[in-house]
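>>> Model the structure of this input:
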Amino acid sequence: MDSSMDNTDSPNTINILSRRNFLSLTLTLLYGTHNYLYANDKNTHQKSQHISESSANLPFKQGIKCGFLPITDHLLIIASTFFSHPKYYFVPIKFSQWADLAEALRAGAIDMAFVLAPIGMELRAQNVPIKLLLNSHTNGSSLNVRIDSDVRNPAELHNKKIAVPSRFSSQYFLLDRILHKHGLDLHQIQTIDMSPPEMQAALYNRVIDAFIVAEPFGVIANQRNIAKTLLYSKDVYPNHTCCNIVVRDNLLEDSIVAAIAQSMQQAKEVLEQNIQHAIKLQSSIMGQNPLAIQKVIQNNLVSYQNLLPNKVALQEFKEFIIREKLSKNLAHLDIGSYLFDMQPYMNSDIKINS
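Predicted coordinates:
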């Protein structure tokens, strides 16, 4: 994602619109026709375990397309296995870059998403019709340098090239916090926007000196002897907000929200109580390294305990983005109107009527 999302008057608007149309058309063709395929090909259904099995006897359900990245912050995507609704089924759609996920959400090519909190806020500020339902996690990131780096602590990152997933990321916010704690600021390093899967290769090839990213990419880079971890985000800002689950306004029906809440809570219980089952479920959806996932969960590098959004944390993101002059839109965002009250749906017995 660019350092600014204010691209309304950009000369690239035509390209952006074309990209939106392409994303919308592609995802519609891939998943919008699934009802027909699903009704006529039982083998396809058996192979597509990530689509909720509850739709087996109701082939003409409508798919709810949910975007996510292959990071442990988004492990609640296994909720697709538990999602149950008489009229809808859950379709996980994996992205490798935040910019593509954000554009798909903006264009209406996906219906909901696991999204970086600042990106969701910016989209809402640009009048994209979405609401924030839940946190997808707290904690979950790490700052890493090359395995042979002389850097031993963040104070030695002066003038270093550091990759972040996006300027509109909790990682960029956390990096600012880390640097200030060690006598530096963002203007004393070189920041490079980079998709998480590209960071290891960039570090190995000395394109960058460090990266801050969601797990399991830090753990995987350590396992491959490419990187060593300087610190974990949980030790810098315990229980910090990072990614949220947002849904387009047209899906904010009581029964749909209840189904989402129930499936997310079931996924949360599996992640907390049955790690091996969670690893098996994510392998067919996210496809991440099982050993890396196991280490992240067992070492409590990420938490799924509190899924209710933190308004204070969102305000911190808003103030940071405005201070860094990354957005002209967020100053006008009413965070309260962006939040959907999920309290009544959590651990409730709300019936999902047909």
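
>>> From now on I want contacts and neighbour counts done on CA atoms only, so please keep to that.
Noted.

>>> buried ones in the helix or strand encompassing Phe317?
Following DSSP states H and E, the helix or strand that holds Phe317 is helix 311-323. By neighbour count on 16 or more other C-alpha atoms under 10 Å, the buried set for helix 311-323 is 314, 317-318, 320-321.

>>> Let's compare: structure for the following, please.
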Amino acid sequence: MIKKFYTPIAIALLAALTACGDGSTGSKEQNAAPAEAQKVENTVSKAETREHRTIKLAYLPITHSLAGFEAAETERLKKETGLDIELVKFGSWTELMDALNTGRVDAAVALVELVMKAREQGIDVYLTSLAHRDGNVIVVGNDIQSVADLKGRTFAIPHRQSSHYILLNEALAKEGVDINDITITELAPPEMPSALASGQIAGYCVAEPFGAKAVSLNIGKVLFNSKDLWPDSICCGLALSGKFLSEHPELASQLVRAVREAGLNLEHDHEHEKELAAKYFKVSKDTLDVSLQWISFDNLEIKKENYDILSEKVKKYGLSENPVPYEDIVKNVE
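From the prediction side, this is the model:
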């Protein structure tokens, strides 16, 4: 009787212990499997949802656009980002800004003052980064010894809404010359060196490499470098359309990062910098050697204190009575 009574109890206990053991082991395996599956699913999901879209980046063929060129070329070699930058060339700032303002391009290396004016007029465009630092000079004919010699003469700039117009005013103010004592004309940058050589103009201020061209050909000389007149001056920036920013925030961030990283690449490899420049505009090696000494591509963040100084100069020299505040135009999306 005892044996018969014990056996069922032992069997029951053994079964219970076995069941508990199986349940514990099974729980670990079952928990691990979903975790691994979720990990794989997240990886696949991320790969599938990564956006692949061509970004149209407008530019003028100037050294100020070099970080954009470098970003486009570098990203073509990167398969992991999916960032495809299509460079769209324009012949003037007016054409370039029209394309940006109307959404025909997603982004542009543009004169910051033109982007400010567009934003002031209610156009949905924003600044996300500088495109370069410095890189502007006031070039004059070899007969000009000082700013005072420009009185009664003609001076060329690419656009009145520009850092070049501000730099001219700064140079004149430095030596007490009134802006009304000279004639200001707007010329396409490539025309300026020949206009100086022919005597049509007495000097000019414009994006590079056109100042360096006059110097390397010995038809002109540098009267002022931008950093001597306006330290930490703001000239060209990376501007994005508001529609692109709102609809593709991830791509916008990738683009800004790519341009800033490209700037650092150029800053640390000047031979590559020259090779890249030679691909996008036809100038001599001598001209590039001179031009690239004046420009930098590191530290491309648009700092509020520098933007506020620009705003004051914009008001001072009549470019705008009420420039857009930093918070309403600069988007830090990196």
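
>>> quick one: the helix or strand following the helix holding Phe317 of structure 1 aligns where in structure 2?
Sequence-wise, the next helix or strand downstream of helix 311-323 of structure 1 (DSSP H and E) is helix 335-338. Alignment note (TM-score structural alignment): helix 335-338 of structure 1 is matched to residues 326-329 of structure 2.

>>> Show me how far the matching stretch is from its chain's centre.
Centre-to-centre, stretch 326-329 of structure 2 and its host chain are 16 Å apart (C-alpha atoms, centre = their mean, to the nearest Å).

>>> Val256 of structure 2 matches what in structure 1?
Under the alignment defined by TM-score structural alignment, Val256 of structure 2 is paired with Ala261 of structure 1.

>>> Hmm, its match is touching Tyr345, no?
Yes - the pair Ala261 of structure 1 and Tyr345 qualifies as a contact (C-alpha atoms under 8 Å) at a distance of 6.2 Å.

>>> So between the two, which is more surrounded?
The residue with more neighbours, out of Ala261 of structure 1 and Tyr345, is Ala261; 24 against 17, by other C-alpha atoms under 10 Å.

>>> hang on, that one in a helix?
Yes - the assignment for Ala261 of structure 1, made by DSSP: H, G, I helix; E, B strand; the rest coil, places it in a helix.

>>> how close does it sit to Asn225 of structure 1?
39 Å (C-alpha to C-alpha, to the nearest Å).

>>> ok, now Thr241 of structure 1?
Taking C-alpha to C-alpha as the measure, Thr241 of structure 1 falls 29 Å from Asn225 of structure 1.

>>> Those two - which one has more neighbours?
Neighbour tally, Thr241 of structure 1 and Asn225, criterion other C-alpha under 10 Å: the higher count belongs to Thr241, 25 against 13.

>>> Which residue is the nearest non-sequential neighbour of that one?
When the adjacent residues along the chain are set aside, Thr241 of structure 1 lies closest to Thr138, with 5.2 Å between them (C-alpha to C-alpha, 6 or more residues apart in numbering).

>>> and that neighbour, what pairs with it in structure 2?
For Thr138 of structure 1, the aligned position in structure 2 is occupied by Arg133, per TM-score structural alignment.

>>> what residues are up against that match?
Residues counted as contacts of Arg133 of structure 2 (C-alpha atoms under 8 Å, 6 or more residues apart in numbering) are 232-235, 295-298, 300.

>>> hmm, back to that, the helix holding Phe317 of structure 1: average distance to aligned residues in structure 2?
Between helix 311-323 of structure 1 and the corresponding residues of structure 2, superposition yields a mean separation of 3.4 Å, by mean C-alpha distance after the TM-score superposition for structure 1.

>>> Show me what that helix is packed against.
Using 3 or more C-alpha pairs under 8 Å, 6 or more residues apart in numbering; DSSP states H and E as the contact criterion, the neighbours of helix 311-323 of structure 1 among helices and strands are helix 117-125, helix 170-181, helix 335-338.

>>> what's the most buried one of those?
helix 117-125 (a mean of 24; mean count of other C-alpha atoms under 10 Å).

>>> ok, then the element right after it?
Going C-terminal from helix 117-125 of structure 1, and assigning secondary structure by DSSP H and E, you next hit strand 130-135.

>>> any idea of the angle that following strand forms with helix 117-125?
Note on geometry: by axes from the mean of the first three to the mean of the last three C-alpha atoms, to 10 degrees, strand 130-135 of structure 1 and helix 117-125 are set 150 degrees apart in direction.
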